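# this one's structure only:
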């Protein structure tokens, strides 16, 4: 397996929009690609994001990098997202469990009403 780690910076006011577009639009594109294993997106409150993508083969991974670059230009040009720093390599160790659905921020707010 091969992985890429892409680190970005962007305006923190767009975190939820970025999260939503990646979940609803980008990940489904990756899931259609041959050899796709997983994608995770991590954000910090100050506007940093890290995308971790794993494919069974290097060719699929490299194709995903082109897809990510086009997606960033098309959907995130207005958020001040930087060109990422990218690390690519062969996966040396891997572990996983059955993925759980990550609740949306709206669901989290509904679980904790403010009074």
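Received, thanks. Computed from a predicted structure; not experimentally measured. Numbering: from 1, shown residues only.

# rest of the way, CA atoms for contacts and neighbours
Fine.

# ok, and the closest non-adjacent residue to residue 9?
Sequence neighbours aside, residue 48 is the residue nearest to residue 9 in space, at 4.5 Å (criterion: CA to CA, 6 or more residues apart in numbering).

# and here is the other one:
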């Protein structure tokens, strides 16, 4: 498994539009990615948000990490 956590800052007035775009535009795209497991979006309502993406990558990630280290 491979997970990515991201933190965002934005104008609180744009919160509803950002939520809509993530739900309607981004999530359908990321769901098509190889190994996709789950995507979570959290909007604090105060101009901050966080995303948590999970992918099942398989053995190639294990070997790539060994090659880098």
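Yep, it's here. Here the structure is a predicted model, which means the values were calculated and not measured.

# that older thread, count the neighbours of the residue nearest to residue 9 of structure 1 for me.
17 (other CA atoms under 10 Å).

# equivalent analysis for the one 4 residues further on, please.
When counting by other CA under 10 Å, one arrives at 18 neighbours for residue 52 of structure 1.

# looking at it, it is touching residue 5, isn't it?
Yes - if you go by CA atoms under 8 Å, residue 52 of structure 1 and residue 5 touch, sitting 4.7 Å apart.

# report the central residue of structure 1.
Centroid-nearest residue in structure 1, with CA atoms, centre = their mean: residue 41, separated by 3.5 Å.

# and that one, how far from residue 31 of structure 1?
Using CA to CA, to the nearest Å, residue 41 of structure 1 is found at 15 Å from residue 31 of structure 1.

# which other helices and strands contact the helix or strand that contains residue 37 of structure 2?
Using DSSP states H and E, residue 37 of structure 2 sits within strand 36-43. Packing contacts for strand 36-43 of structure 2, counted by 3 or more CA pairs under 8 Å, 6 or more residues apart in numbering; DSSP states H and E, involve strand 48-55.
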